[in-house]
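Q: sequence and computational prediction follow.
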Amino acid sequence: MKRTKTSKAWMQEHVNDPYVQRAKSEGYRSRAAYKLMAIDDRDHLIRSGMVVVDLGAAPGSWTQVAVRRAGSGGRVFALDLLPVEPLPGVQFIQGDFQDDSVLGDLETRLGGLAVDIVLSDMAPNMSGIETTDQARSIYLGELALDFAMRHLKPGGSFLIKMFQGAGFMEFRSEILRHFASLQVRKPKASRDRSAEVYLLGLGRKAD
């Protein structure tokens, strides 16, 4: 009964959410688009002609934003475990980012291109066990950062969703080790009760 009440409450909130309604009217696949747009409007991350990699792309709202802002001269690569409906101008790979063969496919498609920005909205499949879920989130973050450090051009940017909890401050420090500066962003479209924040590494340091 409690779960049913919780589900109904969530659905009611979701239906009435202004960002959900706005996404439907403006053609975005989820409300998450407005999180990326708010950060990008503030920090001017995605510009015309850029090479963008979007990790954890499903259902594709961040990818939509990236394509529109990188323009016809840009290149956008997206990856997710779940299927994503095709988008013009996007090379999409369905697979597990933790799988070496999937990562290899992405790197092959990049073909040696230096990446301007790596976006990661990845989250683990939640077990409901907080310590386990946080550890999985940090692990995915470490994989995303490792990828970014191997493919970002000097001066490039790294934007990742993380959850505040065990290992969070250490992961922040690790990003700062590789970038000139680190910003923490909590866009308005991110619900107040959510522990999620977005860590933004600016100015990838040259090796």
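A: It's in. Numbering: from 1, shown residues only.
Q: for the rest of this, base every contact and every neighbour count on C-alpha atoms.
A: Fine.
Q: all the helices of the chain, residue numbers only.
A: Secondary structure of the chain (DSSP state H): helices at 2-16, 18-26, 33-43, 61-70, 100-110, 130-151, 168-178.
Q: residues touching the last one, excluding its own?
A: Around helix 168-178, the neighbours that count as contacts under Cα atoms under 8 Å, 6 or more residues apart in numbering are Ile138, Gly141, Glu142, Leu145, Met149, Met162, Leu182, Leu199, Gly201, Arg204, Lys205.
Q: presented hereafter is structure B, for comparison with structure A:
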Amino acid sequence: MNDVSSSGREGGRSLKTRVKTARKRSLSSTLWLERQLNDPYVARAKREGMRSRAAYKLIEIDERYPFLKPGQKVVDLGAAPGGWSQVAVRKVQSEQGKGRVIGIDLLEVDPMPGAEFKVLDFLDPAAPETLEHWLGAKADVVLSDMAANATGHKKTDHLRIVGLVELAADFASTILAPGGSFLAKVLQGGTENSLLAKLKQEFASVRHVKPQASRADSSELYMLATGFRGKASA
């Protein structure tokens, strides 16, 4: 039995797809599937061959505040499935030999022209040195679209993702070259003061960005730090 139906008028008007609740599917899973089927960015990603809808968030952020440039060395933390790396490859022109894109993840990522994917935990003490060895130099950009697993408790989830961003920011300050940039996912509700203070000390500019590609009901926000000055003393 087909568990997907359409509602609305035909004849030029888009139809909204609704998913009938199946016996073995929870309500939350049904709502997630319905949202996916009706998400224009999911459809666009499939149509344009992008690996994830998240790619359009990075595209929009870079269009508003250009920081990805040809020839740069980019590190993508938690790269799977590769949507952000895909955008970085195009922006730095690594497929044409002008830049480098290295994505690391705990999971294997399907190969992509212009990008190098490695199975590596960025929290491994040897990770910064390993990445510098792979790049042959410091990185120009560190990207992080990572998010801690959600618990459903807003305050707990906020603390967990801020903790993850703090670790990613510390990693970035270890491997970034002077003038480099750091972009990471956070949650609305404010970034912890200690993290903001650290970033403002280490970067010339720190701003929060909410791209249109982020779902309206999502509390996600992105923090873009540019003009790396150097790691702050402990």
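A: Sure, I can see it. It should be emphasised that the depicted structure is a prediction, and the values quoted were computed from it without experimental measurement.
Q: and the TM-score between them?
A: Put the two chains on top of each other and the TM-score (TM-score structural alignment, normalised by the length of structure 1) is 0.90; 205 aligned residues with a Cα RMSD of 2.0 Å.
Q: if we can go back for a sec, can you list the helices of structure 1 in JSON lines and add distance to Gln94 of structure 1?
A: Listed next are these as JSON lines, based on distance: least, Cα to Cα, whole Å:
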{"stretch": "helix 2-16", "distance to Gln94 of structure 1": "27"}
{"stretch": "helix 18-26", "distance to Gln94 of structure 1": "24"}
{"stretch": "helix 33-43", "distance to Gln94 of structure 1": "20"}
{"stretch": "helix 61-70", "distance to Gln94 of structure 1": "14"}
{"stretch": "helix 100-110", "distance to Gln94 of structure 1": "8"}
{"stretch": "helix 130-151", "distance to Gln94 of structure 1": "16"}
{"stretch": "helix 168-178", "distance to Gln94 of structure 1": "27"}
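Q: got TSV for those helices, with distance to Ala195 of structure 1 and mean neighbour count too?
A: TSV is the format used below for these (distance: least, Cα to Cα, whole Å; neighbours: other Cα atoms under 10 Å):
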stretch	distance to Ala195 of structure 1	mean neighbour count
helix 2-16	17	11
helix 18-26	19	14
helix 33-43	14	17
helix 61-70	20	23
helix 100-110	28	14
helix 130-151	11	18
helix 168-178	11	16
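Q: Val90 of structure 1 is nearest to which of the ones you listed?
A: For the helices of structure 1, proximity to Val90 of structure 1 was assessed by Cα to Cα; helix 61-70 is nearest, at 7.4 Å.
Q: just give the number of residues close to whatever residue of structure 2 lines up with Ala123 of structure 1.
A: In structure 2, Ala123 of structure 1 lines up with Ala147, judged by TM-score structural alignment. By the measure other Cα atoms under 10 Å, the count of residues near Ala147 of structure 2 is 18.
Q: where's the closest residue to Ala147 of structure 2 other than its chain neighbours relative to Tyr222 of structure 2, distance?
A: Among residues not flanking Ala147 of structure 2 along the chain, Ile161 sits closest, at 5.9 Å (Cα to Cα, 6 or more residues apart in numbering). Look at Ile161 of structure 2 and Tyr222 of structure 2: by Cα to Cα, to the nearest Å, they are 12 Å apart.
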